[in-house]
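Chemist: please find the sequence and the predicted model below.
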Amino acid sequence: MTSEKKTERKSKKRRRSRRQNPDGTMTLMEHLYDLRYRLGMALLGVGIGAIIGFVWFEWFPFNALPTLGELLIKPYDAIPANLKLPGTEGKLLASGPFEGFMVRLQIGAAAGAVLFSPMWLYQLWAFITPGLYAKEKKFARIFVGCAVVLFVGGAVMAYFVAPEALTVLSSVSSAEFLTALTADKYISFMLALLVIFGISFELPLLVVMLNKVGILPYEKLKKWRRGIIFGLFCFAAVATPGQDPISMCVLAGSLTLLFEVAVQISRLNDRRKNTENEWANLSDDEASPLNYDPQPETATPESEVRATAYDDDAT
């Protein structure tokens, strides 16, 4: 590589650097270079996390934490022994020669995406933040933080609901069947349950965001409350992977509670907006009130008027 090419690459790198360009203004090509760099760093983080998750599936240093395999098998072990195939306690069936490896790789990739989520979320944030105002940056930070907390909360709830859901599903026709789940189908069921609960728990954040921008005011939410709650129950019945009543009722009840919290937050937000803006409730042809309150002129007492006239005559 010649010295001219090295100098050109260094100059491009300086132009893309945030230190050399603190206001974030870039050309189209510089935006594409920055997008390529951010995507590469995000994929690198997910790849490193996938390797860690692949190793963690069977081993963790000093046995300080349970392995991923043990964590994922626990809901299956919660199924009563009389409903399972004998000899499958703590084990899943592999129906293909490479099924165990592929399942382990799949779990490792999912664990890596979760473990290194701060890294790829930061890359996403660093790419979009130059185009935001200071107020929008503050709102985006709160939005991302709440989204992560809600997703983790939904996934944790799904993990504790999974044993009950599997027990109910396994008890159907238990006299004719014994449960012996294959690794592929069981892991797919668990990941689908975790993701569906996690994404569904973002509902209140979506409602609050739409209320914040003025698309869903509190009056509309109050008017549509019954229909939305009915829709949440229908969504829970369709979205749960096993269609069992336990996970469906837990998801629907959680979404209803979170929706009510979002409605109350919207009510407080609209009240604050109406307090700040005195003309929000006025019609288009109604005159706006004026805050001008002139001081009334005080009348001059008659005795002072007479005294002033006497002084003028004396002069």
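Modeler: Right, received. Where do you want to start? Since the structure is predicted, the reported quantities are computational estimates derived from the model, not experimental observations.

Chemist: going forward, measure contacts between C-alpha atoms and count neighbours the same way
Modeler: OK.

Chemist: isn't Ala239 right up against Ile196?
Modeler: Yes - at 7.1 Å, Ala239 and Ile196 qualify as touching, with contact defined as CA atoms under 8 Å.

Chemist: the helices in the stretch 151-300 of the chain, which residues?
Modeler: 183-200, 203-212, 218-223, 225-239, 245-276 (DSSP state H, counting those that start in this stretch).

Chemist: in stretch 240-247, which residues are buried?
Modeler: Thr240, Pro241, Gly242, Asp244, Pro245, Ile246, Ser247 (16 or more other CA atoms under 10 Å).

Chemist: mind listing what Phe235 touches?
Modeler: Ala252 (CA atoms under 8 Å, 6 or more residues apart in numbering).

Chemist: let's see it at 6 Å
Modeler: With contacts defined as CA atoms under 6 Å, 6 or more residues apart in numbering, Phe235 has no neighbours.

Chemist: how about Asn211, what does it touch?
Modeler: Pro217.

Chemist: residues near Lys273, how many?
Modeler: 13 (other CA atoms under 10 Å).

Chemist: meant to ask about Phe259, not that
Modeler: Using other CA under 10 Å: Phe259 sits among 25 other residues.

Chemist: so Ala237 is in contact with Ser247, correct?
Modeler: No - applying CA atoms under 6 Å, one finds Ala237 not in contact with Ser247, separated by 8.8 Å.

Chemist: Phe151 versus the spatially closest residue to Phe259 that is not a sequence neighbour, what's the distance?
Modeler: Nearest non-adjacent residue to Phe259, counting by CA to CA, 6 or more residues apart in numbering: Pro204, 5.4 Å away. Going from Pro204 to Phe151 by CA to CA, to the nearest Å gives 11 Å.

Chemist: then Glu260?
Modeler: As judged by CA to CA, Glu260 and Phe151 stand 18 Å apart.

Chemist: more neighbours, these two?
Modeler: Taking other CA under 10 Å, Glu260 and Phe151 do not tie; Phe151 has more neighbours (20 against 17).

Chemist: my guess is the more buried one contacts Ser200. True?
Modeler: No - taking contacts as CA under 6 Å, Phe151 lies outside contact range of Ser200: 8.0 Å.

Chemist: before we move on, back to that, out of the helices of the stretch 151-300 of the chain, which is closest to Lys137?
Modeler: Of all these, helix 203-212 sits nearest to Lys137, with 14.2 Å by CA to CA.

Chemist: let's bring in a second one:
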Amino acid sequence: MSIEENFVSHLMELRDRLIRSMAAFIVVFLVLMVYPGAGHIFDFLSEPIQLALPHGTKMIATGVTTPFMVPVKLTAMVAFVLSLPVTLYQMWAFIAPGLYQHEKRLALPIVFSSTILFLLGIAFCQYIVFGRVFAFINEFAPSSITPAPDIEAYMSFVLSMFMAFGLTFEVPIVVVVLVYTGMITVEKLVEIRGYVIVTAFILAAIFTPPDVMSQLFLAVPICLLYELGVLVAKLVGRRKQDLLEKA
């Protein structure tokens, strides 16, 4: 097979895998639209702020199509997250033929663990962060006003926070991959720990609301997950060395 034919075959395989990933997303999205429905999904995701608002207060929708579009967009986000394992598997299957055997052993666990960690980041944000942050913010609301957030602004806030926390929980994966590929050593990771802590608080200040509690909820997990990544990287590094010595 010529180089040109080989390139075309890779493009066709990539197209097929992208189609499978998109098909998985569409199937999950349609199922969620039927059951439990976009409205119920929005109610579930907005529960933390509803509990923090004064009794009897509801969020508002200022746009004509907002009551329909916002729940649909949130449902699409949920469908993307739930279909993520299929997408990551298709990515792994596409690059797997070009990997060495010891790299293949690591690739599949990374796909699985990165999915779990991303979901854990979203769950941590939904069940722990939101309730405390919204209650903290509403405590500072003057008694002369009644907080009634717009659902479109809330959706934008939720998506950005979910993304921030989902990616934050991927820190151990990034650390392990960097060490496994030889781009950095465990000793260097330990050496730059102080810089990582400072960077964590800078990122938290950028990607979270301007209150101390939100920033702590993002910065502290980054630091803890970094330490977890260093610990796992040590174990993976030793395992890699043993496999290379046996080869």
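Modeler: Arrived safely, thanks for sending. Source: prediction; values computed, not measured.

Chemist: flag every buried residue along stretch 150-158 of structure 2.
Modeler: In stretch 150-158 of structure 2, counting by 16+ other CA under 10 Å, buried: Ile151, Glu152, Met155, Val158.

Chemist: do the same with stretch 105-115 of structure 2
Modeler: Ala107, Leu108, Ile110, Val111, Ser114, Thr115.

Chemist: the fifth one matches what in structure 1?
Modeler: So that's Ser114 of structure 2. By TM-score structural alignment, Ser114 of structure 2 lines up with Ala147 in structure 1.

Chemist: regarding that match, which helix or strand does it belong to?
Modeler: Assigned by DSSP states H and E, Ala147 of structure 1 falls within helix 134-171.

Chemist: that helix packs against which elements?
Modeler: helix 183-200 (3 or more CA pairs under 6 Å, 6 or more residues apart in numbering; DSSP states H and E).

Chemist: tell me how far the most centrally placed residue in structure 2 lies from Met77 of structure 2.
Modeler: Nearest residue to the geometric centre of structure 2 (CA atoms, centre = their mean): Gly166, 2.3 Å. From Gly166 of structure 2 across to Met77 of structure 2, the span is 13 Å (CA to CA).

Chemist: same question, Leu120 of structure 2
Modeler: As judged by CA to CA, Leu120 of structure 2 and Met77 of structure 2 stand 15 Å apart.

Chemist: re earlier: out of the buried residues of stretch 105-115 of structure 2, flag the one nearest to Ile60 of structure 2.
Modeler: Once CA to CA is applied, the member of those that ends up nearest Ile60 of structure 2 is Thr115, at 33.6 Å.

Chemist: list the contacts of that closest one.
Modeler: Here Thr115 of structure 2 is in contact with no residues (criterion: CA under 6 Å, 6+ apart).

Chemist: please repeat the previous calculation with a cut-off of 7 Å.
Modeler: Contacts of Thr115 of structure 2 were listed using CA atoms under 7 Å, 6 or more residues apart in numbering, and they are Leu84, Pro85.

Chemist: still on that earlier bit, okay, now the equivalent of the residue nearest to Phe259 of structure 1 over in structure 2: neighbour count?
Modeler: Aligned counterpart of Pro204 of structure 1 in structure 2: Pro172 (TM-score structural alignment). Pro172 of structure 2 sits with 24 neighbouring residues when counted by other CA under 10 Å.

Chemist: and which of the buried residues of stretch 105-115 of structure 2 is nearest Ala61 of structure 2?
Modeler: For the buried residues of stretch 105-115 of structure 2, the nearest to Ala61 of structure 2 is Thr115 (33.1 Å; CA to CA).

Chemist: state the distance from the match of Pro204 of structure 1 to Thr181 of structure 2.
Modeler: 14 Å.

Chemist: what does Ile49 of structure 2 give?
Modeler: For Ile49 of structure 2, the distance to Thr181 of structure 2 - CA to CA - is 43 Å.

Chemist: neighbour count winner among these two?
Modeler: Ile49 (21 against 11).

Chemist: what's the local residue count around the residue lying closest to Leu210 of structure 1 once chain neighbours are set aside?
Modeler: Nearest residue to Leu210 of structure 1, sequence neighbours excluded (CA to CA, 6+ apart): Leu216, at 5.5 Å. By other CA under 10 Å, the residues close to Leu216 of structure 1 number 16.

Chemist: under the alignment, what does Leu216 of structure 1 map to in structure 2?
Modeler: Aligning on TM-score structural alignment places Leu216 of structure 1 opposite Ile184 in structure 2.

Chemist: measure that match to Leu225 of structure 2 for me?
Modeler: 17 Å.

Chemist: please apply the same query to Gly63 of structure 2.
Modeler: According to CA to CA, Gly63 of structure 2 stands 40 Å off from Leu225 of structure 2.

Chemist: the two: who's more crowded?
Modeler: Leu225 (18 against 12).

Chemist: next up, the contacts around the counterpart of the more buried one in structure 1.
Modeler: Matched by TM-score structural alignment, Leu225 of structure 2 corresponds to Leu258 in structure 1. Contacts for Leu258 of structure 1 (CA under 7 Å, 6+ apart) come out as Pro204.

Chemist: before we move on, what about the one 3 residues further on?
Modeler: Shown here is Val261 of structure 1, which makes no contacts under the criterion CA under 7 Å, 6+ apart.

Chemist: what does Thr87 of structure 2 align to in structure 1?
Modeler: Using TM-score structural alignment, Thr87 of structure 2 pairs with Trp120 in structure 1.

Chemist: chain center to stretch 201-216 of structure 2: distance?
Modeler: Centroid separation between stretch 201-216 of structure 2 and its chain, computed with CA atoms, centre = their mean, to the nearest Å, is 17 Å.
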